[in-house]
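Enquirer: Here's my sequence, what's the structure:
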Amino acid sequence: MKKKAANKLKILNDPIYGFIQIPNSLIFDIIEHPYFQRLRRIAQMGFSNLVYPGANHTRFHHAIGCMHLMQKAIRVLRFKQVEISNEEENALCIAILLHDIGHGAFSHALEHSIVSGVSHEEISLKFMKKLNEEFNGELTLAIEIFEDKNPRKFLGQLISSQLDIDRLDYLKRDSFYTGVTEGNISSDRLIAMMNVKNDELVIEQKGIYSVENFLIARRLMYWQVYLHKTGLVAENILVNILKRAKELAEKGVELYCSSALRYFLFNQISTTNFTDETLEMFAKLDDYDVLSAIKEWVNHDDKVLSLIAKMIVDRKLLRIEIQQEGFKEGYINKKRDKAIKKLNITEKEASYFVFHQEISNQAYNLKSPIYILNKKGKIKDIAKASDQLNLQALTIPVVKHFICYPK
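Expert: Below you'll find the model as predicted:
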C-alpha cells in the first residue's frame, strides 16, 4: 500500500495575527524537526509569569510570529520595487524562524550558570549548521544572512538591527500576553513603512511617529516587564540554584535531575569543548528539566540548595531594593551579617542570599541607527529627524542598582 504524502502546507492560528501560513515544505520540515519543537518547552519570558500570570507563551510562538511578519515585510518591499529573489525570501524566513533556536531553558539564566561563556547566538548558529547538513545545504544562504555576511546589507538588518522583525514580534507578543498595553506597537504600520535605500533598511517619513512609539514602548516594556523587580529576583535566584547545583556536582554530591541536565551539571562546558554530543544534549534540555529538578531539590540535604529551590517553588522570593546609585559597602555587609545569623549559614553561603548588581537599559543605540527616508529621498537618523525632544534622551543608557536579601 502506497504511503500517503504528508500535507505540508499547513496554517496555524495565532492569537495576535490570526492565520499564519507555512510557506513551503522545507520550512514545514524545519518546524517539524525536534530541534525546533523543543522551543514549545521554553518560555519566552522566563519567570515573568510570577508577575504577569498570562506570560506563559513560548519561544515557539515567537519564532512562528517572526516568520509571519517576515513574509509581510518581503511583500511590502517587493511592492516597492526592491528586488528579493525566491531564494532570498526563503533564506530570510528560515533565518528569522531559527534566530532563537539556541536559547536554553529559561532563556538567559542558563548562559550565566551551567554553560560558561557560550551565548545563545553561538548555539543558534551551531543548530543551524547541523540542520544545514541534514537538509543538504538548503540553509546555506539563511546562515550567511544570519551571520550578516551577505553583501546585501538590508537582508541582515531585517534579522538583526534596532528595528528588526524579532523586536516587532516580541514587543507586540509580550505586551499581549502580559497585558501591559504600553508595549502594544503597530508592527503592521512599521512594516508597511519599510523601504530600502542605498542597501539600508529605512522607514519612510510617514512612519516616523510609529518609530517613536516603538522606541518608547520598548523602553517602557524594559522597565515594566523585562527588568521588573520580581522577575529580576526570580531569575537571579534561578541562576544561583543552578550555580549551587553545579558546585555540589563538582564535589560529587548526588542530585536528582534528568540526563540532559545532569550532563551540564556534571561536566564543565565552554566554547572549547562544545561538541556535537553537547549540542544533542542541549537539544534535550528545556524548562521542564529545570523545573522538575528544582521541585525535587526542595528536599535536598544541602541547606542552601533546598532553601533557594523552595523560594522559586513557593514564590517566596528574596526582597529587592532598586535605586539610581550603588549601595554602600556598610549596608551590604549589614544585610549579609543579618542573613548569616538568621539562616545559620557561612559567609560564603550568604552570597546565594545576599547579592547586588546593576541593570541598564538603552532604548536607542546611535551605533546602529534607524534611518528615516524623507520625501526628497535623503536618509536621516531618527534621533535627528524626530521633533520629539525625549528621543535624544532615549540614547542615554539608564543604569540602576539593586540588592537582594532575605525578608
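
Enquirer: From now on I want contacts and neighbour counts done on CA atoms only, so please keep to that.
Expert: Will do.

Enquirer: nearest spatial neighbour of residue 336, skipping sequence neighbours?
Expert: Once flanking residues are discounted, residue 336 sits nearest to residue 354: 5.9 Å by C-alpha to C-alpha, 6 or more residues apart in numbering.

Enquirer: does that neighbour really touch residue 337, like I thought?
Expert: No - in this structure, residue 354 is not within contact of residue 337 by C-alpha atoms under 8 Å, at 9.5 Å.

Enquirer: The two: who's more crowded?
Expert: In this view residue 354 and residue 337 are compared by other C-alpha atoms under 10 Å, and residue 354 has more residues nearby, 22 against 15.

Enquirer: and the more buried one, what does it touch?
Expert: For residue 354, the contact set (C-alpha atoms under 8 Å, 6 or more residues apart in numbering) comprises 332, 335, 336, 339, 403, 404, 405, 406.

Enquirer: Restricted to helices, list these.
Expert: 332, 335, 336, 339 (DSSP state H).

Enquirer: need those in JSON lines with neighbour count and distance to residue 253, can you?
Expert: Putting those into JSON lines (neighbours: other C-alpha atoms under 10 Å; distance: C-alpha to C-alpha, whole Å) gives the following:
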{"residue": "332", "neighbour count": "17", "distance to residue 253": "31"}
{"residue": "335", "neighbour count": "18", "distance to residue 253": "29"}
{"residue": "336", "neighbour count": "20", "distance to residue 253": "26"}
{"residue": "339", "neighbour count": "22", "distance to residue 253": "25"}
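
Enquirer: so is residue 94 in a helix, a strand, or just coil?
Expert: helix (DSSP: H, G, I helix; E, B strand; the rest coil).

Enquirer: Now it: closest residue in space, sequence neighbours ignored.
Expert: Using C-alpha to C-alpha, 6+ apart and skipping the chain neighbours, the partner closest in space to residue 94 is residue 142 (6.1 Å).

Enquirer: Surely the one you found is in contact with residue 92?
Expert: Yes - here residue 142 reaches residue 92: they are 6.1 Å apart, a contact under C-alpha under 8 Å.

Enquirer: Second chain to compare with the first, below:
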Amino acid sequence: MTYSTEKLQEEKVFKDPVHRYIHVRDRVIWDLIGTKEFQRLRRIRQLGTTYLTFHGAEHSRFNHSLGVYEIIRRIVDDVFAPRSEWDQSERLVSLCAALLHDLGHGPFSHSFEKVFDFDHEAFTQAIILGDTGVNRVLSRVDESFPQHVSDVIAKTYENKQVISLISSQIDADRMDYLQRDAYFTGVSYGHFDMERILRVLRPREDQVVIKSSGMHAVEDYIMSRYQMYWQVYFHPVTRSSEVILTKVLHRAKELSEENYEFAMEPYHFVSMFKGDVTLQDYLKLDESIVLYYFQMWEEEKDPILSDLCQRFMNRNLFKYVEFDPSKEYKKLNKLEKLFQQAGLNPEYYLVVDSSSDLPYDFYRPGEEEERVPIHLMMPSGELRELSRQSDIVDAISGKRRTDHKLYYPKDCVMNDSTHKEIKAEIRNILGIN
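Expert: Got it, this is the predicted structure:
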C-alpha cells in the first residue's frame, strides 16, 4: 500500500452542524488537517467582520474547508465513482484541493487583501508549493503532486472536471458556505436542497453537469446565493465595520511610512507596510494577532488611529446614507471640504463603499473572465445552458446589481461643541437631523 492509498485504521469523524458528520479515512487528508498551516484556519473567521452584525457568525475557515472537503468526498466516492466519464485516479487531488482551497486567506480575509493588495489564492499556492508542512505531506504522495493540487486552485489543471467541482457557478465551495453562513448567522436565505443537487450531478467530458430533473433544486440554489449576498455578505453594518477595519490598517501603514513612533510597534505588519512580505511573515498573522494590535493602538497618541481602533473594538461604527458617486460627485467634493474644515480628515471619515454581485451568468465571447455556465443534461443526453430552460434564472442572468453607500461618523457630525455652523451644513447635505 502506498501513501496515496493508505487508510486510517479507524475512520475519523468531525461532528458538523451542516453535514452532521465529516468523514476522514485517507491518511493524506488526516495528515494535512494536522499541519500548522491548516490549523491556522481555526483562527480566521469565515465571514470576517460579519460577527459585528450577526453575533453568531464566529465560524472559521477551518470549519468551511472541512465542509467543502466532505461535499467533494461524497461526490467522488458516492456519485461519480461508478461512472465511466469520471477518472477515479483524480480522487485524491480533488479531495486535497477541496480541503486546501482557502489555505491562503489572511485575517479578516478580503478587507486585508484590499489594503495590502494581496491575493489569497496566490498565497494558497505559495503554501502548497513552499517550505511548509502541507507541502511535505503532499510531496509524500508524489513529487509532482503539490503542483497538481496548486494547479487545481489556479484553475489551470488539465482535468476541467476537477476544477469545476471546486470552482464554478455551482461548486462545493459555494454549496458549503451558503449553508454554513446561513446556519451561523441565523438567517433562512441560504438553505437549498443540496442532497438533491448531489444526486443529479454528472461528470460529462470536461465539465460537471446537472440532470434536467434537478433544475428546480438548482434554481433554489441560485436564489439562495442571490439573497445571501444582499442580506448577509453586503449588509450595510458589516460594510461599515469593514470600512473602519480597512482605514485602521491604512492609517497604521501611513504612520509607519512617516516614521511615526508607535507606543506598540507593529512588528507583525512591518514587512507588509514595506511591500516585501514573506510567506513566513504572512503565516504568523491571524485575527487574534490583529485584534491585539487594535486593542493596544486604542492608546496611541495619533488621534485618528486611536479613534478608529476604539470604534472597531467597541462597535461604534459609521452610519451611512445612500449615495451614487457617478451622479453626486459634486456633493462629495463639497462634503470633503466641509469635513476638512470641521477637523475630520475625509480620507478616514468620509468613505464611499460599493458592493456588486452577478448572481449567474453564461459565457460571452471576448469577456476577460470566462464564466463556465451551468449545463442541464436532458433525457436525450443533449446539454442545454441553464438560463435557456429556467425562466427564474433567465430573469436574473447577466444582470449585475450594484449598491453604493456613503459612510461617516454620525456622532462627530451631530456634536456641535465645535464647528457648529459647518456641521449644520454637513447634516443638511447628508439629509440627517
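
Enquirer: Alignment lookup: the residue nearest to residue 94 of structure 1 to structure 2.
Expert: Using TM-score structural alignment, the partner of residue 142 of structure 1 in structure 2 is residue 149.

Enquirer: Could you look up the next helix or strand downstream of the helix or strand containing its match?
Expert: Using DSSP states H and E, residue 149 of structure 2 maps to helix 145-153. Sequence-wise, the next helix or strand downstream of helix 145-153 of structure 2 (DSSP H and E) is helix 160-166.

Enquirer: Contacts made by the helix or strand hosting residue 295 of structure 2 with the rest, please.
Expert: Per DSSP H and E: residue 295 of structure 2 is located in helix 287-297. Contacting residues not belonging to helix 287-297 of structure 2 are listed as 43-45, 107-108, 263-264, 266, 305-306, 309-310, 313 [C-alpha under 8 Å, 6+ apart].

Enquirer: Tell me where the longest helix sits in structure 2.
Expert: helix 236-257.

Enquirer: who does it touch, helix- and strand-wise?
Expert: helix 109-116, helix 270-274, helix 303-313, strand 319-322, strand 351-357 (3 or more C-alpha pairs under 8 Å, 6 or more residues apart in numbering; DSSP states H and E).

Enquirer: what does it correspond to over in structure 1?
Expert: With TM-score structural alignment as the criterion, helix 236-257 of structure 2 aligns to 229-250.

Enquirer: how close does the matching stretch sit to structure 2?
Expert: Taken over the aligned residues, the distance from stretch 229-250 of structure 1 to structure 2 averages 0.7 Å (mean C-alpha distance after the TM-score superposition for structure 1).

Enquirer: Residue 7 of structure 2 - how many residues pack around it?
Expert: Using other C-alpha under 10 Å, the number of residues around residue 7 of structure 2 comes to 17.

Enquirer: now swap in residue 327 of structure 2 and tell me
Expert: Residue 327 of structure 2 has 9 neighbouring residues, counting by other C-alpha under 10 Å.

Enquirer: what's near enough to touch the most centrally placed residue in structure 1?
Expert: Centroid check for structure 1 by C-alpha atoms, centre = their mean gives residue 107 as the closest residue, at 6.1 Å. Shown in contact with residue 107 of structure 1 (C-alpha under 8 Å, 6+ apart): 42, 43, 44, 45, 46.

Enquirer: Once you drop chain neighbours, what's closest to the aligned residue in structure 2 for the second one?
Expert: Residue pairing (TM-score structural alignment): residue 43 of structure 1 is matched to residue 45 of structure 2. Beyond its immediate neighbours in the sequence, the residue positioned closest to residue 45 of structure 2 (C-alpha to C-alpha, 6+ apart) is residue 60, lying 4.0 Å away.

Enquirer: for the residue mapped onto the one you found from structure 1, what are its contacts?
Expert: Under the alignment by TM-score structural alignment, residue 60 of structure 2 pairs with residue 58 in structure 1. Residues in contact with residue 58 of structure 1 (C-alpha under 8 Å, 6+ apart) are 39, 40, 41, 42, 43, 44, 45.

Enquirer: likewise residue 151 of structure 2?
Expert: residue 157.

Enquirer: What does the residue nearest to residue 336 of structure 1 correspond to in structure 2?
Expert: The alignment partner of residue 354 of structure 1 in structure 2, by TM-score structural alignment, is residue 350.

Enquirer: Quickly note the distance from that match to residue 239 of structure 2.
Expert: Counting by C-alpha to C-alpha, to the nearest Å, the gap from residue 350 of structure 2 to residue 239 of structure 2 is 14 Å.
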